[in-house]
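In: Have a look; sequence and predicted model below, questions after that.
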Amino acid sequence: MRYGEEFLGVECGVARHLNEVDWAATSLGPVDGWSLSLKAVIRTALSSRQPMSFWWGEDLLQFHNDSYAPMLGNRVNHSIGRPFREVWPDVWDAVYPFIQMALSGKGTWQENMPLVMRRNGYDEQTYWTFSYSPLYDDDGRIAGLLNTVTETTQAVADRKALEEAYRDAQKHLVERAGYEDELRLLNRELAHRMKNTLSMVQAIVSQSLRNATSLTDASAIIAARIQTLAKAQDVLTGMSVTAAEISAITNAALAPHQDGADRIHLDGPRVYLSAQQALGLSLAVHELATNATKYGALSVPQGRVDITWSHHLGDDFTFDWRESRGPHVLQPTRRGFGSRLTERIVSDLFKGQAKIDFAPDGVVFSLVGKLHQVADLDH
């Protein structure tokens, strides 16, 4: 804004535009003939640092001060002395009701009013806080209106950004609370699984030592059983914190006994077991496969093992191990820990009945029980 010129004794940047207007050609006439009221308002507005404009006369010719000029955009050089409607055609309809109120003697106040303007060659969404007040001539009649205004476009944008940031922060807090809940659940499950595993390891070691014929024999048996537990844990960890699919658990337990001859057949639907049931069934399959490899169907080339399971309505579950084409089976004279584990522990875990039948034509293991509810898989 260039200073150095005056208008009605006030030095200001817009003085040049005021002096360039041919006022005699307007409805206001020459400056010398202007009323004292008009001159007083002009001097007040030009001296103020508050953005201010006003419109005077029957054509509502525009005046404004230096602080208001930046709001005009590319209209700044051709707005003073022109009618309100010509200077602001893009917002005229929106502000006309407020103009009417001010010209009727009632002041107005609008806060953050949205207006779409074309002041820089393109449409832009702007926001304004302003007041229109009536202006009076020397005879006390309303001759125009005063506009004290602040553009709040950036303030509204900042507020919207702050509100969005607040909503994002709230969302992140909710997500964080969810993650913390999941972490607590995970920690509880891991602690629970660790206790179960340690209990099972303790039982394996204790019973294996009690029934072994030598420390070397005990060491081998314990190592094999704990390795089976470890494989089952790997499957659980790879699939889910709380559950594992039965075929994955069964295949992991059978892996050391597969000889590539396709003599072990699995058949059953996709069923998920709780961590505890998966560990128990894995040990049972390990014991059955170990005995089959030593004495049963897997000890001869033509032997076969069929493993089937089913999941009925509700939580009913059956699991069957059936050996065939193997050596003639003799009823054992002593039941070891492996048999007791296969029958008692598994039946308890599945809240049902499990039984090994040493039939002459092949060992049969049958389990009838209940699957843990999905909602209970993390307990």
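Out: Done, it's in.
In: make it CA atoms for all contacts and neighbour counts henceforth
Out: Fine.
In: Which parts of the stretch 151-300 of the chain are helices?
Out: Remark: helices assigned in the stretch 151-300 of the chain by DSSP state H, counting those that start in this stretch are 153-211, 215-239, 246-254, 275-294.
In: now the strands for this protein?
Out: For the chain, applying DSSP state E gives strands covering 6-7, 10-11, 52-56, 61-64, 110-117, 124-136, 142-151, 243-245, 264-267, 272-274, 304-311, 316-324, 353-359, 362-370.
In: thinking again about what came up before, so which of the helices of the stretch 151-300 of the chain is the most packed in?
Out: Stretch with highest mean neighbour count among these: helix 275-294 (a mean of 23; mean count of other CA atoms under 10 Å).
In: so what secondary structure elements neighbour that one?
Out: On a contact count with 3 or more CA pairs under 8 Å, 6 or more residues apart in numbering; DSSP states H and E, helix 275-294 meets helix 153-211, helix 215-239, strand 243-245, helix 246-254, helix 337-340, helix 346-349.
In: sorry, back to before: pipe the strands of the chain into CSV and attach mean neighbour count per row.
Out: Conversion of the strands of the chain to CSV gives the following (neighbours: other CA atoms under 10 Å):
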stretch, mean neighbour count
strand 6-7, 16
strand 10-11, 15
strand 52-56, 23
strand 61-64, 23
strand 110-117, 16
strand 124-136, 19
strand 142-151, 20
strand 243-245, 22
strand 264-267, 14
strand 272-274, 23
strand 304-311, 19
strand 316-324, 19
strand 353-359, 17
strand 362-370, 21
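In: if we can go back for a sec, turn the helices and strands packed on helix 275-294 into CSV, including distance to Val374.
Out: Output for the helices and strands packed on helix 275-294, formatted as CSV (distance: least, CA to CA, whole Å):
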stretch, distance to Val374
helix 153-211, 14
helix 215-239, 15
strand 243-245, 9
helix 246-254, 14
helix 337-340, 28
helix 346-349, 15
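In: so which of the ones you listed gets nearest Leu103?
Out: With CA to CA as the criterion, Leu103 lies closest to helix 153-211 of the helices and strands packed on helix 275-294, at 26.9 Å.
In: what separates that closest one from the chain centre, distance-wise?
Out: 15 Å (CA atoms, centre = their mean, to the nearest Å).
In: Put this next to the previous one:
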Amino acid sequence: MIDPDAWPAGDCDAARAIRAHDWAATALGPLDTWPEALKGAVGTILHAPIPMAIVWGEDSIQICNDAFDEKIGGDGRACVGRPASEVWADVWPTVAADVARVRAGESAVEREDVRLARRSGERTEETWWRCSFSSVPDARAPNGVGGVLFVAVEISDRVRAREDADRTGARLRALVENLPHLVWQSRDEGRWTWASAQWIEATGLSYEASLDLGWLAAVHPEDRERVREAWAEAGRTGRLEVSHRLLLADGRTRWFQTRAHASTPCAGGEREWVGSSSDIDEMRRLQDQQKLLLGELQHRVRNMLAIVRSIARRTGETAQDAADFGSHFEGRLNAFARTQAHVARDPRAGLDLEYLVAEELTACAAREGARVTIGGPKVQIKSKAAETLTLAIHELATNSVKFGALAGETGAVAVVWDVEREADPPLLRLTWRETGIAPDPRRPAREGFGTELLRRTLPYELDAAVRYEIGAESVLCEIVMPLNRRTLA
């Protein structure tokens, strides 16, 4: 049974520990010699629900309540009657300075985020506390301060939440910093509050210069009004999407796609926007190239149809019958198709002149060898000019196989060319020469499609000067054409 006259009264663990402790063996002395200030302070903390302790005297002897012993504890032994430097061995180097400040005269000192290791059997848990230290007056003590009242409030959950938030923030920052986009935050009307490192590096604008509407300085002057209009529209829809050019730090100008969404309103009713600007310059160039190619395709299809109609009409005008029309029309159409097949592989590369001549002679059953000679410097003919020149070579080769040098056993064909580079523009001089022709009574007496192509179409299409002579045993065709933007690839 507890002695009703014993002090401190009560049946809590701390009261029993105080009554049972051998205080005579400490600097505080027996309980009945304690100053009233100390007894009053102990009576105040014993039944408090939060961890509280008294650190008294020069030896900093500790007296604590049950909440302190339970939640903070120490090294597994009782906290009552031992020096605080032993109980809080892990953190005493930190809090000792605060205790000293209170003993020196400061009424109260507070410290945030004191880290303590809470031990429970074999298990140790890291905890965090907000600690306050206030003076306990005692007229007999130096400076009138007998001890220090220590109050601890656990803030472990708050610290862990903050650390989780910091880790999440760090992960988000790492994510943002590794994105291939320029990321930013803004208030309504495009007034930026934050800009990523990618934006600063790409545009050369400093962080401070990019805030509010300063980022507009990096937008191409011709696009700024459109960007402002997009922000005005975004104020109504809650979504921003606009394409514009940015002036980059390296002097280039590139197209970007800027998108942003508004979050819930923040203080003052304004909304927070999170957005990014993505480089779409290559995509824009590809789209422009696609439009150009589509236009070129449409133009080439119309041109091809016009050429086919012309071939059909002119072949029909000179054909003797349906079979003659079919034979000539198919040959000319095949020559045109061969050129198109080559051009389609790379429309901008043009056609090699030697390839053009050799392919037409081969297609017309002529083989380069003892009877066929081809030679000249490398010349790349633009695709449009190659179409016309191919038809001309085709007509010459066809006539040679049917009625000329390649129709008999003794004839020969030589196709040579050279470039007169001293002329302005340079001139291509191509000579088609047939020799050893056997007279053929079937040779048409009147001019046909081929003659018209050489004498009229080449001068009109290629600005060419054509000399075409048919003798009894020879054929000479000399084509002189300028190598300019229309003809040279």
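Out: Perfect, thanks for sending it. Small disclaimer: the values here were computed from a predicted structure and weren't measured.
In: quick one: TM-score?
Out: Here the TM-score for the pair of chains, by TM-score structural alignment, normalised by the length of the first structure, is 0.61; 289 aligned residues with a CA RMSD of 4.5 Å.
In: before we move on, back to that, could the strands of the first structure go into a markdown table alongside distance to Met71 of the first structure?
Out: Shown next, in a markdown table, are those (distance: least, CA to CA, whole Å):
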| stretch | distance to Met71 of the first structure |
| --- | --- |
| strand 6-7 | 21 |
| strand 10-11 | 20 |
| strand 52-56 | 10 |
| strand 61-64 | 10 |
| strand 110-117 | 11 |
| strand 124-136 | 10 |
| strand 142-151 | 8 |
| strand 243-245 | 66 |
| strand 264-267 | 79 |
| strand 272-274 | 69 |
| strand 304-311 | 76 |
| strand 316-324 | 78 |
| strand 353-359 | 86 |
| strand 362-370 | 77 |
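In: which one of these lies closest to Asp181 of the first structure?
Out: Among the strands of the first structure, strand 243-245 comes nearest to Asp181 of the first structure, with 18.7 Å by CA to CA.
In: Tell me how far that closest one lies from the chain's centre.
Out: 27 Å.
In: swap in stretch 328-348 of the first structure?
Out: Worked out by CA atoms, centre = their mean, stretch 328-348 of the first structure lies 51 Å from the chain centre.
In: Show residues contacting that stretch.
Out: For stretch 328-348 of the first structure, the surrounding residues in contact (CA atoms under 8 Å, 6 or more residues apart in numbering) are 207-208, 211, 277, 280-281, 283-285, 287-288, 296, 353-356, 358-363, 367-369.
In: try 6 Å this time
Out: The contact list for stretch 328-348 of the first structure (CA atoms under 6 Å, 6 or more residues apart in numbering) reads 280, 284, 287, 353-355, 358, 360-361.
In: in the stretch 1-150 of the second structure, which spans are helices?
Out: Using DSSP H, counting those that start in this stretch, the helices found in the stretch 1-150 of the second structure span residues 13-20, 36-45, 66-71, 84-87, 92-103.
In: any chance of the ones you listed in a markdown table, with distance to Gln289 of the second structure too?
Out: Converted to a markdown table, those look like this (distance: least, CA to CA, whole Å):
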| stretch | distance to Gln289 of the second structure |
| --- | --- |
| helix 13-20 | 86 |
| helix 36-45 | 83 |
| helix 66-71 | 73 |
| helix 84-87 | 78 |
| helix 92-103 | 69 |
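In: Of the ones you listed, which is nearest Arg421 of the second structure?
Out: Nearest to Arg421 of the second structure among the helices of the stretch 1-150 of the second structure is helix 92-103 (91.4 Å), distances taken as CA to CA.
In: Count the neighbours of Arg443 of the second structure for me.
Out: When neighbours are defined as other CA atoms under 10 Å, Arg443 of the second structure has 11 of them.
In: From Ala230 of the second structure, how far out is it?
Out: Using CA to CA, to the nearest Å, Arg443 of the second structure is found at 75 Å from Ala230 of the second structure.
In: cool, and Ser383 of the second structure?
Out: 45 Å.
In: Equivalent analysis for Leu396 of the second structure, please.
Out: Using CA to CA, Leu396 of the second structure is found at 64 Å from Ala230 of the second structure.
In: got it, and Gly350 of the second structure?
Out: Noted for Gly350 of the second structure: a distance of 45 Å to Ala230 of the second structure, by CA to CA.
In: and what of Arg332 of the second structure?
Out: Going from Arg332 of the second structure to Ala230 of the second structure by CA to CA gives 57 Å.
In: so which of the helices of the stretch 151-300 of the first structure gets nearest Tyr132 of the first structure?
Out: Closest approach to Tyr132 of the first structure among these is made by helix 153-211 (19.0 Å; CA to CA).
In: Output the contacting helices and strands for that closest one.
Out: Counting contacts by 3 or more CA pairs under 6 Å, 6 or more residues apart in numbering; DSSP states H and E, helix 153-211 of the first structure packs against no other helix or strand.
In: Measure how it sits relative to helix 275-294, angle-wise.
Out: Helix 153-211 of the first structure and helix 275-294 are oriented at 40 degrees to each other (axes from the mean of the first three to the mean of the last three CA atoms, to 10 degrees).
In: Spatially nearest residue to the residue most central in space within the second structure (excluding sequence neighbours)?
Out: Nearest to the geometric centre of the second structure sits Pro180, at 2.8 Å (CA atoms, centre = their mean). Leaving aside its sequence neighbours, Pro180 of the second structure sits nearest to Ser278 (CA to CA, 6 or more residues apart in numbering; 7.4 Å).
In: Repeat that for Val363 of the first structure.
Out: Glu323 (5.3 Å).
In: repeat for Ile99 of the first structure
Out: Tyr132 (7.1 Å).
In: Correct me if wrong: the one you found contacts Glu111.
Out: No: in this structure, Tyr132 of the first structure is not within contact of Glu111 by CA atoms under 6 Å, at 12.0 Å.
In: any idea how far Ser276 of the second structure is from Val42 of the second structure?
Out: To Val42 of the second structure, Ser276 of the second structure is 61 Å away according to CA to CA.
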